[in-house]
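**Q** Quick one, structure for this:
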Amino acid sequence: MNLILETERLILRPLDITDAEAMFTMDNNPNVHKYLWQKPTLELSETIKIIEMVQKQYVENKIGRFATILKDSGEFIGWTGIKFVNDHVENGNTNFYDYGYRLNEKFWNKGYATEALKAWLDYGFNQMNIQIMNAYTHAQNGASNHILQKVGFHFIEEYPDLEGVIWKWWQLENKSVK
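**A** So this is what the prediction gives:
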C-alpha cells in the first residue's frame, strides 16, 4: 500500500516490519493496555505477527491501521487509522469501518490523537466515501471518549463484551454521502 497522509506534525504511513521494535515497546507497556484487554505484548514476535496481519488487511481491504510518525524527528509514536472490521462481530456489527488508535504513553496529551483522527476522517469521508465511521472505546477511557466527542462523533450506546467489560459505541455520519 502506498498511501501516505500528512498533518502539520505527523506522517501517517503503512506499518512496516521496521516499526516492530518501537511498536513492541509501546504494546509492552501495561499503561497502554489499561483500557484495552489488559494483555500487554510480551514478545517481539507477537508484534511482527500483528504487523503482518495489518499488511494483509491493506491488500484485502485497501485500508488498515498506519504507523504514526513525528515529522520533526521521524519517531514512531504509535498507530492510527481506519480498519474495515470483517473478522469479528462488535456490538452486533460486522463489515463496518472503525477508527482506532494507540499511542506510546510518552506521546499522550500532546494532541497527536486528535490531529491524526481529523486527517483520517478527511480521508475516509472524502476519498473513500465512507458513509458512517464507527469507533468503540472502553467506557472508562475518558481521554479517548473525549477525543471522539470533540471531533463530532455521537455516542450511540454502551454494551458489554463477552467478558462483561462495558464499551461505548460511537458513530459519525458523512454528511456529503447520501
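
**Q** When you work out contacts or count neighbours from here on, use the C-alpha atoms and nothing else.
**A** Will do.

**Q** In stretch 53-66, which residues are buried?
**A** 54, 55, 57, 58, 63, 64, 65, 66 (16 or more other Cα atoms under 10 Å).

**Q** And the strands in the protein?
**A** All strands of the chain, identified by DSSP state E, fall at 5-6, 10-14, 65-70, 76-85, 96-103, 132-138, 154-160, 166-173.

**Q** Tell me which residues are up against the first one.
**A** Meaning strand 5-6. The contact list for strand 5-6 (Cα atoms under 8 Å, 6 or more residues apart in numbering) reads 11, 12, 13, 119.

**Q** 7 Å - rerun?
**A** 11, 12, 13 (Cα atoms under 7 Å, 6 or more residues apart in numbering).

**Q** I have a second one here; can you model it like the first so I can compare?
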Amino acid sequence: MTDLDGMFELDSDPEVHKYLGNKPVKQIEESQKILESVINQYKERGIGRWAAIEKSSGDFMGWSGIKLNTEYNMNGFTKYYDVGYRLIKRYWGKGYATESGKASVNYAFNILKLPELYATTEISNQASHHALLKIGLKYVEDFYFEPEQLTLRWYKIENK
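**A** Next comes the predicted model:
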C-alpha cells in the first residue's frame, strides 16, 4: 500500500491508458482496489506484478512482472502466465520496460520453471510491441478482445 500514490499517478494518466481502453482511474480509491487485487493475487496464486522502483531515487515508476490470468478468456486462453509492465510517463523511452521484462522472463523460466509466457498489446502500441520483441517474445497474431472492444496483438515465448 506504500505505492498507492504512485499507482494513482500511473493509472489516472489518460496517456498511460491510451492503449488500455481509455479508462483511467478518477479516484485514489480505485488505485487502492487495484493494489489490493495484486496483493490477493500473491496470496491466492503465489505470483503477481512487482513494483518497479528507480534505484537512484527509490521512486515508484510503475509495475512489471508475471501474472497468472484466470479472470477471462484471452484469445482462447482461460489460464495462462502473462508478462507485462506499465510505467509512469516520465519513465517511458528509457529501457525500463525491456529491462524489467527480461528480468520477469528470467524469473518465470529459471525460478518458476514455466514452460511458456504470453503477452498482449493494443495493435497501435508500437512502443510496447518493440519492447516485447526485445524481451524475446514472438508476435503470434492479432485478435479482437470483446470485453474491452480492442484489437490486440498476441505474443509468446517458450522456455527452451
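
**Q** TM-score for these two?
**A** The TM-score (TM-score structural alignment, normalised by the length of the second structure) is 0.97; 159 aligned residues with a Cα RMSD of 0.8 Å.

**Q** circling back: quick one: the buried residues of stretch 53-66 of the first structure as a markdown table, columns for distance to residue 170 of the first structure too.
**A** Shown next, in a markdown table, are the buried residues of stretch 53-66 of the first structure (distance: Cα to Cα, whole Å):
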| residue | distance to residue 170 of the first structure |
| --- | --- |
| 54 | 23 |
| 55 | 26 |
| 57 | 23 |
| 58 | 24 |
| 63 | 20 |
| 64 | 19 |
| 65 | 18 |
| 66 | 21 |
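
**Q** and which of the residues you listed is nearest residue 166 of the first structure?
**A** residue 65 (23.6 Å; Cα to Cα).

**Q** Name the member of the contacts of strand 5-6 of the first structure with the most neighbours.
**A** With neighbours taken as other Cα atoms under 10 Å, the top of these is residue 12, carrying 25 neighbours.

**Q** hang on, that residue packs against residue 65?
**A** No - using Cα atoms under 7 Å, residue 12 of the first structure is not in contact with residue 65, being 9.2 Å away.

**Q** For stretch 118-125 of the first structure, buried residues please.
**A** 119, 120, 121, 123, 124, 125.

**Q** Scan the second structure for its longest helix.
**A** helix 28-45 (DSSP state H).

**Q** Would you check which pair of the buried residues of stretch 53-66 of the first structure lies furthest apart?
**A** Across the buried residues of stretch 53-66 of the first structure (Cα to Cα), the longest gap, 11.1 Å, separates 57 and 66.

**Q** Let me see the contact set for the most centrally placed residue in the first structure.
**A** Nearest to the geometric centre of the first structure sits residue 100, at 2.1 Å (Cα atoms, centre = their mean). Residue 100 of the first structure makes contacts with 80, 81, 82, 135, as judged by Cα under 7 Å, 6+ apart.
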